[in-house]
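>>> Provided below for reference: sequence and predicted model.
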Amino acid sequence: MNSTYHRVLWRQVWGLAALLAAILFSWIAYGFYQPVILTKLGFGEIAQSLGIVQGFLGAAIEPLAGAMSDRLMRRVGSRLPAIAVGITLAGLLFVAIGLLLHGNIPLELRWIVPVLMTFWVISMIIFRGPAIALLRQFAPTAALPAANSILTLVFGLVGAVSPIFSRVIELLGSGNTFLLGAVMLTVGAILLWSADPELNLSIFTDIENSTRLSTPKFNRCFYIFGIGLGTGTLVNILLKICPQRVHESWLGFASEYITAGILFVCAIAAIPLERRVKQWGLNRSMVISSTSIVAVILMGLSFNFPAISILTILFGGIAMSILFVAQIPWCLGRLSDRQAGLSTGLYLGGMATATAFLEIIIQFKLGSR
């Protein structure tokens, strides 16, 4: 076991984690200011529907971006060109939006802002999946959950501090925040590049063809997308719907802090639970975590008193931690090792579709009131 872990390129994993942190902070900043900016510019109706459109864009573009990174991998031996293009575009668009917001935008040119925001989302999608697919190059199959537990730790911690970060960027203002987002993406890219994320050829020698399912490729792709859709639905309900219910039992305790609590538990549980995921196996871990999240959702939505609220935060965070540690290694094992980008893109595309559908439901419920 120790020899397997020694083969993990830990410096590269932490470099990828740094880029992931920059991506998450950028999404937090974007999500905070998107409705504010569009409403201020007179695009209030677009602000309500743009998130839905962008979710479906993710569903379509994530697999395509992943497949393109696989082709680059086969041709030039690296996914870094696709990642570099996406980061460069996202950074430049962040700067452009930030500079526009610093000035007085003429009335006839205000439509440029939502267009640039949509292109920013597309540029982020271009490199997000390929960047996560780099994990396949940094760890042998048996150690993928251990490597992914680092990404889960970073994801949970960044998500947990998002309420504080939101207060900071509110003080900075929209223009400065978008410029800060460009700087953070650049720093994240520099940290990844400084870790020298080259292909570890020895890792690929332990990937057996037995990791591929015997069903036709289309069925495998649809299966990965469907699992991403299902888990994305559960995670969205756990992080967006349940906190509202828990908030009702703790008057004055904002729902965003309930979400932060779940993510904090997810983060601190990730590394200890990695060995449990390895013991159970990826398939069983996915089933256990998904079933547990369903149970937590039912518990959180059915009861309305503080004790159940605390259990919702604790068990929800633990269940989500198991899911997040297992999900990327699981989807990487569904297709061949040379299709890591496609498999990751399909899974993330399913999760993006779930987010879009949930947003439609929320908007429908708000509109019916």
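Yep, it's here.
>>> alpha carbons only for contacts and neighbour counts from here, please
Noted.
>>> those helices in the stretch 201-350 of the chain, which residues are they?
201-204, 217-236, 242-249, 255-280, 282-302, 306-332, 340-368 (DSSP state H, counting those that start in this stretch).
>>> for the protein, longest helix please?
Assignment by DSSP state H gives helix 44-76 as the longest helix of the chain.
>>> for that helix, name the packing helices and strands.
When contacts are defined as 3 or more C-alpha pairs under 8 Å, 6 or more residues apart in numbering; DSSP states H and E, helix 44-76 sits against helix 10-40, helix 80-102, helix 112-133, helix 340-368.
>>> I'd say Ala143 and Thr4 touch.
Yes: between Ala143 and Thr4 a contact is recorded at 6.4 Å, counting by C-alpha atoms under 8 Å.
>>> so those two - more neighbours on which side?
Ala143 (23 against 14; other C-alpha atoms under 10 Å).
>>> measure that one to Ile203 for me?
10 Å (C-alpha to C-alpha, to the nearest Å).
>>> cool, Leu171 as well?
Distance from Leu171 to Ile203, by C-alpha to C-alpha: 46 Å.
>>> neighbour-wise, which of those two wins?
Ile203 (18 against 11).
>>> give me the number of residues near the residue nearest to the more buried one when sequence neighbours are not counted?
Using C-alpha to C-alpha, 6 or more residues apart in numbering and skipping residues adjacent in sequence, the residue nearest Ile203 is Pro140, 4.9 Å away. By the criterion of other C-alpha under 10 Å, Pro140 has 24 neighbours.
>>> isn't Pro140 up against Thr4?
Yes: the criterion here is C-alpha under 8 Å, and Pro140 meets it with Thr4 at 7.2 Å.
>>> next up, a second structure to put side by side with the first:
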Amino acid sequence: MNSSGTSTRVLWLQVWGLAAVQGTIALTWVIYNLYLLKLLTQFGFPAGLATGLLILENILAAVMEPLMGGLSDQFQHWVGSRFPFISVGVILASALFIAIPAFVVFGSATAALRWVLPILMVSWALAMTVFRSPALSLLGRYAFASNLPQAASILTLVGGLAGAMGPLANQFILSLGPVVTFSVGSLVMLGSATALKFVNPDSSVQQQMPESAPSSKPKSSWRQISLPRLGYVFAAGVGVALGFRLMMQTFPRILSTQVPDANKGLILGGIFIALALTAIPAGNLATRLGNRQAMSYGLFAMAGLMLLMMLTHNGVIAFGVAIALGATFSLVSNGTIPFALSMVPMDKAGLGTGIYFSGGAVASSVFGALFSQPESLTPTAGALIGAMAFLAGGLFVAASSKLKQPVFEAH
């Protein structure tokens, strides 16, 4: 990571700034998911509304992610910056994130007003889609194409550490109370976006990496958009997200039935810790192998590990499987944004990133609709379907290399 050849090809300071934003996104979703059911039931709503809200949020995100990414591409074309979208989205999301617990504390639980709470929750989820794709698409401006997985490994490292807070620190987060927790999340969100803007005004990026970054007013390339290539990006997003969701639902159930004395929080947290710790070595490996090849290998290996989960019968094996899952998934996580960026022209980076996240949102909404109740899917069925999802995702990534390249390759 610190070699002179690599350092000239990656803007590490900007990458770390973007990683802070990625970590904040992961952390705020951890907080939201931990408190969602508690806040709704506290306000008199049925527990089932939580699932309904998540499904609705994902359906809306499936549309909003590519829309916001595409609009940010137009802003980049017109004014030379995506930061108007990022700034507006972060400010809205931060304000709404604080408003959620504030309404619970100071609002009214009367029938007429209590529906403000779920409206605030859905509004916050939509605000998050305003800036996620525009922000993460900036990765393509911070590194040359061959070094994108290495740059993305920093995002995986920080995101993995933030994700580990869910299984490892959930009781501590809940003990702080919603007002303190949501306030911290909101302030961290604002701080990370401010830091990213401070370390990387667009003009300085273009001065430092003229070969990698597009000019401030690139020619529009809508005619170079390939629907089959976007389809592969979308399908990969579906496969990765569905496989991961099934993994995180199935593994705890396997532990509960086959290793009842195991520390589930520690084992599940081990997945995210391993993901974070192996991110940089996985990024180096992907740089040598090529991103598509490394990502495909990772997805195929994840399919095998999903089946191996069913053979878990003691705590040592369970922890070993968790470490293997996290280490292997780092190859996948590092590769997702570089893969999406490689499938679109350079001035459509926001659209490509948004299409990938749209696929993930569709997978999450389908998952929520079909498998919201743990008993609706046996551990064996969950492991098999998850393995097939990862396998399909790997096949889509591998097959994408056969498509005709656009007139000019992205990034």
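Ah, there it is. Please read these numbers as outputs of a predicted model, since none were measured by experiment.
>>> need the TM-score from the superposition.
Here the superposed chains carry a TM-score of 0.92, computed using TM-score structural alignment, normalised by the length of the first structure; 365 aligned residues with a C-alpha RMSD of 2.4 Å.
>>> how about a markdown table for the helices and strands packed on helix 44-76 of the first structure, with mean neighbour count and distance to Phe178 of the first structure added?
Listed next are those as a markdown table, based on neighbours: other C-alpha atoms under 10 Å; distance: least, C-alpha to C-alpha, whole Å:
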| stretch | mean neighbour count | distance to Phe178 of the first structure |
| --- | --- | --- |
| helix 10-40 | 20 | 7 |
| helix 80-102 | 20 | 5 |
| helix 112-133 | 22 | 11 |
| helix 340-368 | 23 | 23 |
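>>> adding distance to Ser290 of the first structure, write these out as CSV.
Converted to CSV, these look like this (distance: least, C-alpha to C-alpha, whole Å):
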stretch, distance to Ser290 of the first structure
helix 10-40, 23
helix 80-102, 31
helix 112-133, 21
helix 340-368, 14
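>>> residues in contact with the corresponding residue of the first structure for Val366 of the second structure?
Under the alignment by TM-score structural alignment, Val366 of the second structure pairs with Phe357 in the first structure. Neighbouring residues of Phe357 of the first structure by C-alpha atoms under 8 Å, 6 or more residues apart in numbering: Ile52.
>>> 10 Å instead?
Counting by C-alpha atoms under 10 Å, 6 or more residues apart in numbering, Phe357 of the first structure makes contact with 52, 55-56, 229, 233, 351, 363.
>>> repeat that for Leu37 of the second structure.
Taking C-alpha under 10 Å, 6+ apart as the test, what Leu37 of the second structure contacts is 45-51.
>>> now these as a markdown table including distance to Ala169 of the second structure and neighbour count?
Shown next, in a markdown table, are the contacts of Leu37 of the second structure (distance: C-alpha to C-alpha, whole Å; neighbours: other C-alpha atoms under 10 Å):
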| residue | distance to Ala169 of the second structure | neighbour count |
| --- | --- | --- |
| Phe45 | 26 | 18 |
| Pro46 | 26 | 11 |
| Ala47 | 23 | 15 |
| Gly48 | 25 | 13 |
| Leu49 | 25 | 15 |
| Ala50 | 21 | 19 |
| Thr51 | 23 | 17 |
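>>> take those residues and map them onto the first structure. Which survive?
Counting by both residues aligned by TM-score structural alignment, their matches' C-alpha atoms under 10 Å, the members of these that carry over to the first structure are 45-46, 48-51.
>>> out of those, which is nearest to Val184 of the second structure?
Checking these against Val184 of the second structure by C-alpha to C-alpha gives Ala50 as the nearest, at 22.8 Å.
>>> that closest one against Leu34, yeah?
No: in this structure Ala50 of the second structure lies outside contact range of Leu34 using C-alpha atoms under 10 Å: 11.1 Å.
>>> how near is the residue mapped onto Tyr30 of the first structure from the second structure to Val116 of the second structure?
Residue mapping for Tyr30 of the first structure onto the second structure gives Tyr32, with TM-score structural alignment as the criterion. Using C-alpha to C-alpha, Tyr32 of the second structure is found at 16 Å from Val116 of the second structure.
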